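> Structure, please.
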Amino acid sequence: MTRVLGKWKLETQDDNWDEYMKTVGVGFALRQIGKRTATWEEIRQEGDDWTLNITSTFKNVNLKFQLGEEFDETTMDGRKVKSVFNVEGDKLVHYQKSGTVGQPDCVIIRERVDDNTMTATFEAIGKSIKSVRKFASA
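Presented below is the predicted three-dimensional model:
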């Protein structure tokens, strides 16, 4: 059972966030919005069914999935990817396989740090680019 279930509000992101977004193909204008947008995540589980709701002042995304099953995802910035979620230890691991030539595959690892903190580590696979966003319990 992963400990990241619950509601989370974005508190901080590291200096690599813009470079990560650029590396995965997000254009300049959307990167500027992405750096300044208030964001909340809610992660729920009901039996085998999982939901990740990402709410922001710009756009909202609702992902419904079962662990280990690939599904089509349109990311917040409009990229079309094939996604799979897995629980690895206490981490919720989100793999995104790019469908666009030149865009790297990505992995997002959500992990609870303590009772009130969750981190989401974004990595562009094969590009040596990582960014960490820190969330507080909401």
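
> use CA for all of it now, contacts and neighbours both
OK.

> Can you show me the strands along this protein?
With DSSP state E as the definition, the chain shows strands at residue ranges 6-13, 39-46, 49-56, 60-65, 71-74, 80-88, 91-98, 106-114, 117-124, 129-137.

> please give me the structure for this one as well, since I'd like to look at both together:
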Amino acid sequence: MAKISGKYKYLRDDGNFGRYLRVTGLSEEHIEIGKQLCPILEFIKFGDEYTMRITSEVISKDVKFKLNEEVKGKTPSGKTIKATYSLNGDHLIQKQTLESGFTATIDHEFRDDGLTIPTNGTVAFALVNIAG
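Here you go, the predicted structure:
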């Protein structure tokens, strides 16, 4: 089983990330900006609470959650989002619903060499483990 806690740096996007952003309701301008970013994702576990820290050139955000409990938040564009996280082996599954009713399943697949994030069944981007 791969270690969930760690820091991961953006490696590549297979082209599906822009499509995912589009269906979440982002403007074309925001989509283009989002595709240019090189985020770092850090997962921290403290007791039964996790923190997913997202850091990029334009955003720094912590998302705190407990497994199988709904959390509410805001997207970078200000839309309300509800999400539930569950753990299945090396997979942290995030099921999210936007205020528009759009739902997505984001599968954070942790491996010894990094992290891939398929969104609704297609790989949106891959990250490489930079610290552990």
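
> Let me have the strands of structure 1 in TSV, extended by distance to residue 29 of structure 1.
Formatted as TSV, the strands of structure 1 follow (distance: least, C-alpha to C-alpha, whole Å):
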stretch	distance to residue 29 of structure 1
strand 6-13	18
strand 39-46	17
strand 49-56	16
strand 60-65	18
strand 71-74	18
strand 80-88	18
strand 91-98	21
strand 106-114	21
strand 117-124	20
strand 129-137	19
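
> Including mean neighbour count, could these go into JSON lines?
Supplementary listing: these in JSON lines, determined by neighbours: other C-alpha atoms under 10 Å:
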{"stretch": "strand 6-13", "mean neighbour count": "18"}
{"stretch": "strand 39-46", "mean neighbour count": "17"}
{"stretch": "strand 49-56", "mean neighbour count": "16"}
{"stretch": "strand 60-65", "mean neighbour count": "15"}
{"stretch": "strand 71-74", "mean neighbour count": "15"}
{"stretch": "strand 80-88", "mean neighbour count": "17"}
{"stretch": "strand 91-98", "mean neighbour count": "20"}
{"stretch": "strand 106-114", "mean neighbour count": "20"}
{"stretch": "strand 117-124", "mean neighbour count": "21"}
{"stretch": "strand 129-137", "mean neighbour count": "19"}
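
> Can you tell me the closest non-neighbouring residue to residue 5 of structure 1?
Residue nearest to residue 5 of structure 1 in three dimensions, not counting chain neighbours: residue 43, with 4.9 Å by C-alpha to C-alpha, 6 or more residues apart in numbering.

> where's that neighbour relative to residue 100 of structure 1, distance?
Distance, residue 43 of structure 1 to residue 100 of structure 1, by C-alpha to C-alpha, to the nearest Å: 28 Å.

> and if you look at residue 108 of structure 1?
Counting by C-alpha to C-alpha, the gap from residue 108 of structure 1 to residue 100 of structure 1 is 18 Å.

> same deal with residue 46 of structure 1?
According to C-alpha to C-alpha, residue 46 of structure 1 stands 33 Å off from residue 100 of structure 1.

> Okay then, goodbye and thanks.
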